[in-house]
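Asker: predicted model and sequence follow; I will ask about them next.
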Amino acid sequence: MIEHINWYPGHMKKTREMIQANLKMVDLVIEVIDARIPISSRNPIINDLIGGKQRVIILNKVDLADSRENEGWTKVFKEEGHFVVPMNCMNGAGVPALLSLLSKYQEARNQELSRKRTLRMMIVGVPNVGKSSLINRLLGKKSAKTGDRPGVTRGKQWLTLSNGMQLLDTPGILWPKFEDPLVGLNLAFCGSIRDETMDLASLALELIGVLQKEYPEELMERYKLVELGEEPLETMEAIAAKRGFILSGKRTDYERTARAVLDEFRAGIIGRITLEHSEDA
């Protein structure tokens, strides 16, 4: 197993300080997480920073995740006392439900305060979970940079929605060290850690091992395999052979195979896959 995956550049330290400095100014925190890895994509530092502040959890990328697990995780987070909105930020599914929730929350808060006040929110999450895509959907225009690579958003941005609500965007924040190596792997599988910092062949081999155990039928169907190898390496080599990823001397092109498997997993092409199960929460 790949161990000691660490990713904590300087701008993430600044993000932590930004959250601390601005938390008192907001009424609500919107936390965006990846539905495929609902635990690994929740930064424990954010929990410490936010404390008891009311939170809306956006279970994003539900279109890429196992539908049964989406339902299970929605239930888990609601039982924790959070608002939960399953969403696909790329096509906007779930955005109307979020706006309705925010309007009701603002109305209830104004009644509690006995005065009208614009709702102010902060959006947080690890890199590449879809924060910028969500912001663009809420604004109805492209004002936040988006990309499928972590680290696109930098700096502090206050944004005003069409309904007058204000939103503070923050860059994605990871934490200094992953105590559980599986957390680092899950984040790397889903693209929340820069590929440039990883050995992609080893990473893809780890992913194949997980899929071989958890979603064998999807893996076999996608790569037209009659059977899976006894070890993940055998399966990886079988995938390479099916795709024609062979170098001179009949050597397996592990790098090309790794890129194909990782890209197709991240795009949902292998299937709707959730790597963390709600029953284990």
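Answerer: On my side now, so go ahead.
Asker: CA atoms for contacts and neighbours, from now on please.
Answerer: Noted.
Asker: how near is the most far-flung residue of the chain relative to its centre to residue 260?
Answerer: Distance from the C-alpha centroid of the chain peaks at residue 249, with 39.9 Å (CA atoms, centre = their mean). Going from residue 249 to residue 260 by CA to CA, to the nearest Å gives 21 Å.
Asker: next one: the residue nearest to residue 231 when sequence neighbours are not counted from residue 254, what distance?
Answerer: In space, and not counting its chain neighbours, residue 231 is closest to residue 209: 7.6 Å by CA to CA, 6 or more residues apart in numbering. Noted for residue 209: a distance of 15 Å to residue 254, by CA to CA.
Asker: these two: which has the busier surroundings?
Answerer: Taking other CA atoms under 10 Å, residue 209 and residue 254 do not tie; residue 254 has more neighbours (22 against 18).
Asker: please compare the first structure with the one that follows:
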Amino acid sequence: MAIQWYPGHMTSARKKAAETMALTDIVIEVLDARLPEASSNPMIEELRTFRQRPCLKILNKADLADPAVTKAWLAYYNSQKGVKAVALSCKKPSDVARIPAMCLKLAPHRGTTLKPLRMMIMGIPNVGKSTLMNALLKRRVAAVGDEPAVTKSQQKLDLNDHMTLVDTPGMMWPRIAHPSDGLMLAASHAIGRNAVIDEEVATFLAENLLANYPQLLVQRYGFPVENKDAVAVIEAIALRRGFRIKGGEADFEKAGLTLLQDYRSGALGRISLETPDSRQAMLAAGVDVATTLGTSDGGIDHLDQSPT
């Protein structure tokens, strides 16, 4: 299933973002630490490189991601020109408090009362932009919700007398080129449910977990996963939790939603759906990442990775 989701307001949001970029000193791009590249909108990269703006990439929800994989992603991004990457949780005030100083280092020519540092927060829906905005300003100024695309218009606010912030709506791009990206985004709740079939997304997630985190499935649901495929895993969750439909058959839909929610909330454990190496392998071979993340023993290799 090729997932595509591009609500109408995002076209106008892109045009407005392009205009605002001309008056911006630094882009703060919020990514999902569990799928940094899949959650990176290529249009944001195009806009900022056209204007030659530096970028602070925030790998948000780092407390939900595999720390070894996150370390590899930080090395990958920090090797790029004009980019600084940091992994944190936008829900933690102590993490967010570090961000203004990092931004000043990327644009040292700004940050005075005469020349305030102008920062623009960007990212796809539901990665935590509004949570970040509220945490930076220490008050609720942006709507936060569980469904993607809550924010639909820009707003500009002063952080202090020498720094300003622009919060932008979550922007998707018109066509998701790689099917696995759409599935990772859907699994992580960055795409509206009207654009996906939950059972198919849950099956994709189960395949990924079997390949890379089988022990977390065992720990969470209490059944062995040897010789099980993704469908069998979801069926086993249904039977284990007593999810049945009329006639006594397993309620596949409810079990699939349970798996998705357990992943999204972190109840399953700290999970990353892609690594720098798996991303490069996917792009080179044109295959999905679900079966390319693992090592010979069926789990993600937690050795330090050096992306090419």
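Answerer: The structure has been received and is ready for your questions. From a predicted model like this one, the values you see are computed outputs, not experimental measurements.
Asker: any idea what the residue farthest from the centre of the first structure aligns with in the second structure?
Answerer: With TM-score structural alignment as the criterion, residue 249 of the first structure lines up with residue 247 in the second structure.
Asker: what sits against residue 7 of the first structure?
Answerer: 174-177, 193 (CA atoms under 8 Å, 6 or more residues apart in numbering).
Asker: that one matches what in the second structure?
Answerer: Checking TM-score structural alignment: residue 7 of the first structure goes with residue 5.
Asker: what about its match, which SS state?
Answerer: coil (DSSP: H, G, I helix; E, B strand; the rest coil).
Asker: pull the number of nearby residues for residue 246 of the second structure.
Answerer: So residue 246 of the second structure, with other CA under 10 Å, has 7 neighbours.
Asker: which residues of the second structure fall in helices?
Answerer: Remark: helices assigned in the second structure by DSSP state H are 9-21, 42-50, 67-78, 93-96, 99-106, 129-137, 179-187, 198-212, 214-221, 230-241, 252-265, 276-285.
Asker: just to revisit the earlier point, check contacts around the match of residue 249 of the first structure.
Answerer: By CA under 8 Å, 6+ apart, residue 247 of the second structure has no neighbours at all.
Asker: try residue 162 of the second structure
Answerer: Counted by CA under 8 Å, 6+ apart, residue 162 of the second structure has contacts 111-117.
Asker: quick revisit: how far away is the match of residue 7 of the first structure from residue 271 of the second structure?
Answerer: Taking CA to CA, one finds residue 5 of the second structure at 24 Å from residue 271 of the second structure.
Asker: likewise residue 110 of the second structure?
Answerer: 38 Å.
Asker: who has more neighbours, the two?
Answerer: residue 271 (25 against 18).
Asker: aligned partner of that one in the first structure?
Answerer: So, by TM-score structural alignment, residue 271 of the second structure is matched to residue 273.
Asker: again with residue 182 of the second structure
Answerer: Match for residue 182 of the second structure (TM-score structural alignment): residue 184.
Asker: that match contacts residue 39, doesn't it?
Answerer: No - using CA atoms under 8 Å, residue 184 of the first structure is not in contact with residue 39; the gap is 11.3 Å.
Asker: more neighbours: these two, which one.
Answerer: residue 184 (22 against 19).
Asker: so what's the more buried one up against?
Answerer: 4-6, 40, 178.
Asker: need those residues in CSV (columns: distance to residue 86 of the first structure and neighbour count).
Answerer: Conversion of the contacts of residue 184 of the first structure to CSV gives the following (distance: CA to CA, whole Å; neighbours: other CA atoms under 10 Å):
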residue, distance to residue 86 of the first structure, neighbour count
4, 32, 13
5, 29, 20
6, 29, 15
40, 17, 22
178, 26, 17
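Asker: from these, which two are the most distant?
Answerer: 4 and 40 (15.0 Å; CA to CA).
Asker: follow-up on the earlier one: please flag which of the contacts of residue 162 of the second structure sit within strands.
Answerer: Within the contacts of residue 162 of the second structure, residues falling in strands by DSSP state E are residue 117.
Asker: so which of the contacts of residue 162 of the second structure is the most crowded?
Answerer: residue 117 leads the contacts of residue 162 of the second structure on contacts (other CA under 10 Å) with 27 neighbours.
Asker: tell me who's in contact with the residue mapped onto that residue from the first structure.
Answerer: For residue 117 of the second structure, the aligned residue in the first structure is residue 119 (criterion: TM-score structural alignment). Applying CA under 8 Å, 6+ apart, one finds that residue 119 of the first structure lies in contact with 26-28, 106, 165-166.
Asker: quickly note the distance from residue 119 of the first structure to residue 30 of the first structure.
Answerer: For residue 119 of the first structure relative to residue 30 of the first structure (CA to CA), the value is 12 Å.
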